[in-house]
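Visitor: fold the following for me, if possible:
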Amino acid sequence: MTQLTDPPTQITKTAPKQRGLEAFALRFANWMERWFPDTFAIVLVAVLVVGAGALAIGASPAEVSQSFGDGFWNLLPFSMQMALVVVTGYALATSTPVRRIIERIAVIPSTPRGAVAMVAFAATATSLLNWGFGLIFAGLLVRALGRRTDLEVDYRAASAAGYLSVGGPAMLGLSSSAALLHATPASVPPELLAITGLIPLAETLFTWQNLVMILVMTSSAVLIAWATAPRGDRARTARDLGVDLDDTVEADDEVRPGDRLGRSPVLTVLIGAVMLGWIWTTIHKVGVFHAISNLNNYLFIVLSLAFLLHGRPIRFVKAMTKAVPSVSGVIIQFPFYAGVAAILVTATNGEGKALSHYLSDFFIQLGGHAGLPLIVGIYSVVMGILVPSAGAKWVLEAPYIMGAAGDVHSNMAWLIETYSGAEALANLINPFWMLPLLGIVMLKARQIVGFTFIYFIFLAPITVLTFWALSFTFSYAPPVMP
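Guide: You can find the predicted model right below:
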C-alpha cells in the first residue's frame, strides 16, 4: 500500500519591486553585457582614433607608425608588474591564514546590498595605502562573498564595487604618483622643477581638503554600490555565471624521493628569512609607507608573504601556476596601450607638437584663476580615458598645466590633487586597469562595465565639482626651490 505524503515545499527566490537606481543599473548592465565589445577590440579602436587625431594635427603616417612601433614595448616592465600583482595576490590569498581572514570578513554582511557596499568601502579604504593591495584585497573579498550560498550576492555588482580600488580615491592616498614625484627632489625633472619647485606632501595628501575629497568620494561610492546592487531573482551569483571559486591549493602525493625537497618547509624557512631580512632593512631605511609606495617593493613583500604562508615550495608554485591563465589580457593588451600613449605624445607635426600638446592647450585656455581647477579636472578625465597611466602622463603634461597655474596664480599643490583624483575616475570606463581585477574574479569586462559606468556617471560630476569648490579655500603659493 502506497503511503501518501505532503509534497515537498519548493523554495524560490523573490525580489522586491525594481525601483530607482537598482532598476536603472540592472537594465544598463544587461544592455552593456550584450553590446560592450571585447577589451582587445577596444584598444585596437583606440589605436585608430589616436592615430587619426595625430594625422589631423599634421603628423605624417610614417611618424604615427614609427611612434606606435617605438612605444609598443614601453610598458613591458609594467606589464610584468601587473601580471605579478594578480598572481602574487592570488597566491597570498589562497594561503590558509589569509583565506581564513578574508572568509571571516565575508560573513559580516547580512544582505546582498550590504555585501556590495562593504566591498566598495573595503576597496576604497585599502587602496589609500596602495592601489595594488586594494585591487587584490577587493577581488579576493568578492570571491569569498561569491562562495556564500546563503546571501545570493550579485557577483557582477560586487566585482564592479571592487574596481573602485583603482577608480575611486586611490590616487589621493599613498599611491599618488604625482604627489610623491613633486615631494622627491631627485624625481622631479629639472624643467618641471624650475616651474613648480618642491611641493611637500603636507600641501597635497595631508591637507584637510584632501581628506574631505576622500570622504566625499568614498561615501558617494558606497551609497551608489548599495543602491545599484540587484536583489532576489534578478541577482546573478557566481554560480549563475559559472565562475570557479575553488581556491584550495593542495600538493600532490610524493611520487619519488626527489619530490621531498619541494615539499620540505626547510627551504621555505631559510629563503623566507632572507626575504624578510630585505623587507625589514628597506622599511627601516625609508619607512613603511614609502616602502610600499614603490610597486617593486610592494610586489616583493606580497610574494614573500605568499611564499612563507604556503609553508612548502610546491604549494606556493601550484598557487602561482593556478593564477597564471588569468593574466592573459594584461600580457596581450598592455603593449597596444603603450603604442597608443606613444602616438599621443611623440607623433609630432611640423611645429614639433604632439596631439597631447593640443589637447592640453585646448582645455587649459578655457580656464582662468577660478576656472583652471575645474578645467584640469575635466581634462584629466578625458586624458585618462585615452591613456590610463597617471604618473607617465603627468610628467609630460605637468609643464603645461603648472605653467598655466603660475600664470593665473592658481594653487599648484591642489591642481596636483585635482588631476590625480579626477584621472582615476576614467579607470571606471577604461578596460586597461580592469584586466588585473577581471583575472582575479574571472569575469569579462562586459559583465561589470555596466555597473562601473554608473559609478562614473555619478562620481565624475561630484568629484570634479567638489575639487573646484575646495580650490577656493587655497591661496596662491609661490614655488619653493630646493
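Visitor: going forward, measure contacts and count neighbours with C-alpha atoms only.
Guide: OK.
Visitor: and the residue most central in space within the chain, how far from residue 34?
Guide: When C-alpha atoms, centre = their mean is applied to the chain, the residue found nearest the centroid is residue 166 (2.6 Å). Noted for residue 166: a distance of 25 Å to residue 34, by C-alpha to C-alpha, to the nearest Å.
Visitor: this one next, for a side-by-side:
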Amino acid sequence: MKKSRSEQVANWYSRYFPDAFIFALVLTIIAMLLSLFLTESSVGEVMDHWFAGFPWLFEFAFQLMFTYAAALVLVDTPVVQKYVKKTANLVKTPMTAYVTTSVVGALTSFIGWYIGPVVTAIFARSVGREIPGVDYRLISAIAYSSFTISLTGISGTIPLFVATEGEFTDVIGGIVGLEQTTFSTLNIVSAIAIIITTTIIYMVIAKNKTDIVTFHDLATPEFKAAEEQAGAVDPDESNVSVEEIEEKSFADKVNTFRPLILIVGIVGLVYLIYFLGREGLGGLNLNTVAFIALVMGLLVQKDAVSYARSFSKNLIATGSIGLQFPIYGGIASILVGTGLAATITDAIVSVSTEVTFPVLAFLTTGLLNLFVPSAGSQFTATATFWMPAAETLGVDSIRTIMAITYGDIWTNLIQPFWALLYFPILAVGTNLKVRDFMGYCLPVLIAVGVIWILSLLFLPV
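Guide: As a prediction, this is how the structure comes out:
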C-alpha cells in the first residue's frame, strides 16, 4: 500500500539518520572545528575544554539511570502489570491511545520535566502493548513530543534559574518570578496551542497510516518467550514443595523474607508523605522522583533479591544515557569555554532589531541546542550577551527569557539527546530505535516553531 507523507518522512529519517551515539560524536567534531575556526582557541585549549566538560553530566546521568531502572523494576512486578492492564483497557481504540498519550504526556511534563518522561513512557508502553492496532513507533513519537512544553512548565530550568537569586540576578535586571514567565499569558496561551496542535497533527498522521508496526512486531524473541512462559504459569500455584522450603539455608530465608523489603518501603512512603506535605510542589525534583520509584518498587516486589535482580537487568536498558551524556558535557564545555556560543550570539545580535530580536534569539538558541541540549548550560553561556542586548534594543527582558527557553526546547524534536529519557522504558524488550520514531516529530517541529514565533511577536507577557 502507498505510504502517507508522514510515513515516508519517518521512514526516510529512520533510513538515513544515524544512531543517537553517532549523532553525538559528529556534533563533537563539528564543535571542535567551529571552535578552531571561529574563535582564537588553540587545539590544546579546545581539547582541554572537551576533557574538562566530560564529567559535567556524570551526576545527572546517574540520577536518570537510577530513576529509570527503578521505574522499570516497578513496571516489571505482577501487581503493577495487572493495574497497568486495567488502566490500558480503559483505552479502547488506537486513536484514543494516541490522543490520551499526547494529553497525559503534556500535562505531566508541564508539572515536572523529570515526571513526564517516566509517567508518559510507562503509559505509552502499556497502551501500545495492550491495544491492538496501535503503531508503537507513532505512540513513542507522541510520548516524546509531549516533552515539548516541559521546560516552560513548573520545573523549567531557565524560569527557575531567573527566579532564584544568584550571579545572574543583576544581568537579568533582578529576580523574575514564575508568575512572569511560566504563568505569563505568553507562555500559557502558547502551551495550550501546542498541546491542541500537536494532538491534531498526530490524529491526522494516525488516520492516514497504512503501515502499522505494533509493540509485538518489535518485541525481541527473548521477550516473547518470557511473556509466553509468564502466561503459562499460574501465580497462585506454587511448584515448591514443603521439603524444599525446609531445606533452605538461613541466608536463603533472609534473602526471600518479604517483610524486610516491605518495612523499608513503608518507612520511605511515610517519609515521602511527610516531605511532600511540607514542601509541596517545591519538593519535587529528579532526586525525589528517583526516591519515589525506589520506594514504590520496594513496596510491590516480593523480596530484596528479586528487586536487585530486576534492577540489574533493567539498568542495562539505561546504558545509552551513561554513554552519551558525558559526550554532550564535553560539547557544552567546548562551546562555553572557547566562547563559540558567545561568538554566534554576538553575530545574531549585531543584525537584530527590536522586532526581530526575540525571534532571532529563539532561532539561534534552537541552533545552539543541537550542540548543548542543556538549558542551564546554554543559558549560562549566552545570557550575559542576550540580556544586555535586549535592554539596548528596548526588548522586554521576560520576552527574551522566554525566547531563549523556547529555542532551547524546540530543536529537541530532532535532537535525540532528550529522547533518551523515554527510550529505556519504551524500548526494553523490543528492537525499537530512537530513529524509528524521531521522524514522526518533524511536522510537530514545524508547527511548534510557528506557534512560538507568532507568540513571541504578538502575545503579551
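Visitor: please state their TM-score.
Guide: Superposed pair, TM-score by TM-score structural alignment, normalised by the length of structure 2: 0.88. Supporting alignment: 440 aligned residues with a C-alpha RMSD of 2.5 Å.
Visitor: follow-up on the earlier one: so the residue nearest to the centre of structure 1 touches residue 430, yeah?
Guide: No: with contact defined as C-alpha atoms under 8 Å, residue 166 of structure 1 does not reach residue 430; the gap is 11.0 Å.
Visitor: how about residue 109 of structure 2, secondary structure?
Guide: helix (DSSP: H, G, I helix; E, B strand; the rest coil).
Visitor: ok so, going back, secondary structure element for the residue nearest to the centre of structure 1?
Guide: Using DSSP states H and E, residue 166 of structure 1 sits in helix 164-167.
Visitor: what does residue 359 of structure 1 give?
Guide: Going by DSSP H and E, residue 359 of structure 1 is part of helix 355-364.
Visitor: quick check: that helix aligns to which part of structure 2?
Guide: Taking TM-score structural alignment as the measure, structure 2 aligns residues 340-349 with helix 355-364 of structure 1.
Visitor: how close does that stretch sit to structure 1?
Guide: Superposing on structure 1 places stretch 340-349 of structure 2 at an average distance of 1.3 Å from its equivalents, by mean C-alpha distance after the TM-score superposition for structure 1.
Visitor: and that stretch, which residues are buried?
Guide: 340, 341, 342, 343, 344, 345, 348, 349 (16 or more other C-alpha atoms under 10 Å).
Visitor: please apply the same query to stretch 454-461 of structure 2.
Guide: Buried residues in stretch 454-461 of structure 2 (16+ other C-alpha under 10 Å): 455, 456, 457, 459, 461.
Visitor: out of the residues you listed, name the two that are farthest from one another.
Guide: The span of these, defined through C-alpha to C-alpha, is set by 457 and 461 at 10.6 Å.
Visitor: can you map out the helices along the stretch 1-150 of structure 2?
Guide: 5-16, 20-38, 43-53, 58-76, 78-89, 94-111, 116-130, 136-145 (DSSP state H, counting those that start in this stretch).
Visitor: quick revisit: ok, the buried residues of stretch 340-349 of structure 2 vs residue 301 of structure 2, which is closest?
Guide: residue 341 (47.7 Å).
Visitor: residue contacts, the closest one?
Guide: 335, 368, 381, 382 (C-alpha atoms under 8 Å, 6 or more residues apart in numbering).
Visitor: pull out the buried positions in the longest helix anywhere in structure 1.
Guide: Looking across structure 1 with DSSP state H, the single longest helix is helix 445-471. Neighbour-count burial for helix 445-471 of structure 1, with 16+ other C-alpha under 10 Å as criterion, is recorded at 445-456, 459-460, 463-468, 470-471.
Visitor: aligned counterpart of residue 176 of structure 1 in structure 2, please.
Guide: In structure 2, the residue paired with residue 176 of structure 1 is residue 156, using TM-score structural alignment.
Visitor: OK, contacts around that match?
Guide: Contacts of residue 156 of structure 2 (C-alpha under 8 Å, 6+ apart): 112, 113, 150, 182.
Visitor: in structure 2, what residue corresponds to residue 234 of structure 1?
Guide: Mapped onto structure 2 by TM-score structural alignment, residue 234 of structure 1 lines up with residue 211.
Visitor: surely residue 160 of structure 2 touches residue 178?
Guide: Yes: counting by C-alpha under 8 Å, residue 160 of structure 2 touches residue 178, with 7.1 Å between them.
Visitor: for the stretch 151-300 of structure 2, which segments count as helices?
Guide: Going by DSSP H, counting those that start in this stretch, the stretch 151-300 of structure 2 shows helices at 157-162, 185-207, 215-218, 221-232, 242-246, 250-255, 258-279, 286-300.
Visitor: can you list those helices in a markdown table and add mean neighbour count and distance to residue 389 of structure 2?
Guide: Below are these laid out as a markdown table (neighbours: other C-alpha atoms under 10 Å; distance: least, C-alpha to C-alpha, whole Å):
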| stretch | mean neighbour count | distance to residue 389 of structure 2 |
| --- | --- | --- |
| helix 157-162 | 22 | 17 |
| helix 185-207 | 18 | 21 |
| helix 215-218 | 19 | 50 |
| helix 221-232 | 12 | 55 |
| helix 242-246 | 9 | 74 |
| helix 250-255 | 12 | 63 |
| helix 258-279 | 15 | 37 |
| helix 286-300 | 21 | 34 |
